[in-house]
Each structure stands twice: as structure tokens, then as C-alpha cells.
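Participant: One predicted model, sequence on top.
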Amino acid sequence: MRVGVAGHIHLTPGSVRPIADALRAELHRLSDRPVHGVTCLADGTDQIFARVVLATGGTYEVILPAADYRDTITAARRAEFDELLARASTVIHTGHQHSGTAAYLAANQELLSRVQCLVAVWDGSPGCHAAATDRTVDAARQRGIPTTVLWPAQARRA
């Protein structure tokens, strides 16, 4: 099963474990076998998802929004990004050179074209740009992609 992820980037440290637990439970609910994830590997939700997919025996592919995407990751988080990127089974580039809403929107559209279902870690609040989590959830639902929204009680945005 090919499972995509969307979700918040800025999460509190105390949110990581409850979100990982919720993702793990959802992946087990979706399939009794390891899944193949599809992620943009953004900080926060996407990286938690990648780690959970690996921990449950699955694989994942990464959609890179832009050639300079790595530069948008804080220096303190780049080693983790690099490690997770190196563990991807496939890396797809959108063709955009510069990160921004257009590149992120293209990456989300590419992600949705590759998945059978979407898991969103989302608090339900509206986003501030066309590539925000709420818009990705709406686009998935409009395409008829089964979508599960998770927001554990202990999860908080930073």
C-alpha cells in the first residue's frame, strides 16, 4: 500500500512521540504489511512519518519540492534530513529550482498522484498558503483519495 503524508512542520518536542504512536497505529490499521510511504521529508510530520515507516519495516520515496529545498532546513536539522533522504528508495524532483509555495504545491500534487491514501497530521486550522495541510487534505478528498486526519490530544504546534 502506498501511503502519503501531509502535516504540520513546527511541532513541540513533546508532540513527537504521540504523533509517532498515532502514525504507527494508523499504518497498522491501513495494512497488515509494511507500507510504502510518500513524503516531502519536511521537518516535523514528514520526518516523523519517514521514521515510523522505517521502524515498521516499510520503505518510502521522497518528493523534493525544489533544487534548493535542503537549504530551507535549519542547520541543526540538516543531518537528520540528509540521513532520511539517503534512506529513501526513490527521490523525485519537481523541477522547481527555488523553494516556495509554487514548488510546495507541485510537490503535494505529485505526492497525491502517487498514493492510495493520505494520512494528515493536522490540528484542523486553516493554512496560510496554497500548499498548506488543509489544502492538501481538501485536494486529496476531491480526488477521492481516502484521507485520515490525526491530531493526538498531546500534540501541539510550536
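Facilitator: Nice, I can see it.
Participant: use CA for all of it now, contacts and neighbours both
Facilitator: Will do.
Participant: wait, doesn't Ala50 sit right on Glu61?
Facilitator: No: here Ala50 lies out of contact with Glu61, judged by CA atoms under 8 Å, at a distance of 9.1 Å.
Participant: any residues in contact with both of those two?
Facilitator: 37, 39 (CA atoms under 8 Å, 6 or more residues apart in numbering).
Participant: So between the two, which is more surrounded?
Facilitator: Counted by other CA atoms under 10 Å, Ala50 and Glu61 do not tie: Ala50 has more neighbours, with 27 against 23.
Participant: OK, contacts around that one?
Facilitator: Applying CA under 8 Å, 6+ apart, we find Ala50 in contact with 37, 39, 41, 60, 84.
Participant: Included below, for side-by-side comparison, is a second structure:
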Amino acid sequence: MIALVGHPDLTAPTLAMLEEELRRRLADFARAGRAGLVRAGRGLPLVFGRAARAAGLPLVTVLPARKGLPTVLKEADLKAAGELLVLSEQVRLLEYDPADRGACVGADESVLRACERLLAVWDGSPSNGRDATAHLVAYARSSGIAVDVFWPTGARRMAAEEAS
């Protein structure tokens, strides 16, 4: 399986550019019989799901659960999660609280443990209170997962006040 991590504050033009870039990258994995794995959410996870579908890569989406039942996502993630479910061939439930940043990072680590490769859309900046991309790249590397880091020319992140 192939997973994707990246900054949660990418601009809309950057997300549009990444969808095409990811489609090209994922086509090779689709030909090799791999599948993509993503934790449900807006922004980059949805772009990954769309690109996977366009590339012919089977998609598995992870939803948060409590006591074995799906739980409610943040309001901003609901529409994207619905689209990801439509794009997916399989859905997995994972026990975590989507409102708890630490639980989300733990869920991402769990997703990575099920993967052999990680695609990371990362500008090289350190992790902070909102963005765990650097941590997840380091986690994958220390776990022996192959990591492909890329930051396309022209990619941009939102200013802090825009990302809130």
C-alpha cells in the first residue's frame, strides 16, 4: 500500500496542481498492483483519492471510530469524507478521536504501519502544533518505509490567518 502525508494548509491552486502530479505518480503504482491508503479528510487526502481513482489505483479510506462504530468527523471534513467513500474500494475503521490532534497523529502512524511506501508533499519545515508532516516523514523512515518527498515548483501554503 501507498499512503500520502502533507501539509494541511496548502492553497487551492497548489492542491489543483498536486492532483495532476499525484495522478502521474500513482499510475506506476496502479500498474504494479498496489493500492492507496488515506485517512478521510479535506484538502490533500481528497486530492490523493481523486488522483488515485484517475490513475486506476484502488483506494482504501480510513474513518475514525469509537467502540467499533464510525464517529463524526469535523464539519469541514464531512463533504470530503463522503467523496472519498464514493471513490474507495474499501473502508477501514480506526479507533481515534478526530478532534484530538495527538490521536490524529497516532492514526496517521497506524496508517503508515500498513504501508510499504509514503508519498510526502513536504517543504522541509519542522512539525508544529498544527502540522505533523515532518514527524510522519521521520516516523516512516525510522520504520523502514520507503519515502518519496516532493515539493513541486510553485507549491504554496496558506498564511497562518488563512489556514485557521
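Facilitator: Yep, that arrived. Everything numeric here is computed off the predicted structure, so don't read it as measured data.
Participant: quick one on the thing from earlier: out of the contacts of Ala50 of the first structure, list just those in helices.
Facilitator: Of the contacts of Ala50 of the first structure, the ones assigned to helices by DSSP state H are Leu84.
Participant: now, the most widely separated pair of the contacts of Ala50 of the first structure?
Facilitator: Farthest-apart pair in the contacts of Ala50 of the first structure is Gly37 and Leu84; separation 12.5 Å (CA to CA).
Participant: Could you check which of the two has the larger neighbour count?
Facilitator: In this view Gly37 of the first structure and Leu84 are compared by other CA under 10 Å, and Gly37 has more residues nearby, 29 against 17.
Participant: show me the contacts for the more buried one.
Facilitator: Counting by CA under 8 Å, 6+ apart, Gly37 of the first structure has contacts 2-5, 50, 53, 58-61.
Participant: any idea how far the closest residue in space to it that isn't next to it in sequence lies from Gln47 of the first structure?
Facilitator: Distances taken as CA to CA, 6 or more residues apart in numbering put Tyr60 closest to Gly37 of the first structure, at 4.2 Å, once the chain neighbours are dropped. In this view, Tyr60 of the first structure and Gln47 of the first structure are 11 Å apart by CA to CA, to the nearest Å.
Participant: Equivalent analysis for Gly124 of the first structure, please.
Facilitator: Gly124 of the first structure is 20 Å from Gln47 of the first structure, where distance means CA to CA.
Participant: who has more neighbours, those two?
Facilitator: A count of neighbours by other CA under 10 Å puts Gln47 above the other of Gly124 of the first structure and Gln47, at 21 against 12.
Participant: Surely that one touches Leu41?
Facilitator: Yes: counting by CA under 8 Å, Gln47 of the first structure touches Leu41, with 5.3 Å between them.
Participant: got any residues that touch both of these two?
Facilitator: Common neighbours of Gln47 of the first structure and Leu41 (CA under 8 Å, 6+ apart) are 81, 84.
Participant: which outside residues touch the longest helix along the first structure?
Facilitator: For the first structure, the longest helix by residue count, based on DSSP H, is helix 16-30. By CA under 8 Å, 6+ apart, the residues outside helix 16-30 of the first structure that reach it are 34-35, 45, 48-49, 52-53, 56, 121, 150-152, 154-155.
Participant: and the helix or strand hosting Ala120 of the second structure, what other elements does it pack with?
Facilitator: Here Ala120 of the second structure sits within strand 117-121, counting by DSSP states H and E. Contacts defined by 3 or more CA pairs under 8 Å, 6 or more residues apart in numbering; DSSP states H and E place strand 117-121 of the second structure against strand 2-6, helix 133-142, strand 146-150.
Participant: Sounds good, over and out.
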